[in-house]
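**Q** Below is the sequence, then the predicted model.
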Amino acid sequence: MDRGEILSLYKWATANCFRCAKTNTNATLLAEITPPAGDRYEVRVCERCVLELEQERRRYAERTGRKCAPGRLGRREP
């Protein structure tokens, strides 16, 4: 799968990247955090970080003999 195909698997909005701190960029929702105070925070990552995280997931899957499908960052694996 190429870069564009992987990125098309995610929904994008303008936000700040939690991982690299890039501001006002295309970012996708990775997680939501609700601390005890009750405020809700979104953890978003930019396109570059999504591609890096997808590559890390793929390498881990290869090392451990697991299957890996792009587009599942932030989702629980079965």
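**A** Yes, it's here. Computed from a predicted structure; not experimentally measured. Numbers count the residues shown, from 1 in each chain.

**Q** From here on, just use CA atoms for contacts and neighbour counts.
**A** Will do.

**Q** What segments of this protein are strands?
**A** Remark: strands assigned in the chain by DSSP state E are 13-15, 25-33, 41-46.

**Q** And the longest helix seen in the chain, what's buried?
**A** Counting by DSSP state H, the longest helix found in the chain is helix 47-64. The neighbour-count check on helix 47-64 (16 or more other CA atoms under 10 Å) flags Glu47, Cys49, Val50, Leu51, Glu54, Arg57, Arg58 as buried.

**Q** want to compare, so here's the second one:
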Amino acid sequence: MNRQQILDLYEWAPGTCFRHPDRGEVPTALVSVLHPRDTDTDEHPVRACEGCVIAIEDAKRETAARSGGIYKPGQAGGVAG
């Protein structure tokens, strides 16, 4: 799959990338949900920009190739797009 095909597997909305908060609000995809124990908030969504989603997907593909596992795009961070 090419870059755009992978990005198309995600739902995009304005948000703040967890790795690049200084960029402000940019198109982001949900990649994880944290459930902190010591806060009043039940969950904390973790969002990533396009570049970070691709970096996560690349790492998942490489890990699958090394381990002999199956790579399935569209689930960066374990959250299905």
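**A** Everything's here; your move. Treat the numbers as computed from the prediction; the structure is a model and nothing was measured.

**Q** any idea which of the buried residues of helix 47-64 of the first structure is the one closest to Glu32 of the first structure?
**A** Glu32 of the first structure lies nearest to Val50 out of the buried residues of helix 47-64 of the first structure, by CA to CA, at 16.3 Å.

**Q** coming back round to it: which residue numbers in the second structure go with the longest helix of the first structure?
**A** Alignment of helix 47-64 of the first structure against the second structure: residues 50-67, by TM-score structural alignment.

**Q** The matching stretch: average distance to aligned residues in the first structure?
**A** Compared with the first structure after fitting, stretch 50-67 of the second structure has a mean deviation of 0.6 Å; criterion: mean CA distance after the TM-score superposition for the first structure.

**Q** Give me the residue at the spatial middle of the second structure.
**A** Val31 (3.2 Å; CA atoms, centre = their mean).

**Q** wait, isn't that one in contact with Ile56?
**A** No - Val31 of the second structure is beyond contact range of Ile56, at 9.3 Å (criterion: CA atoms under 8 Å).
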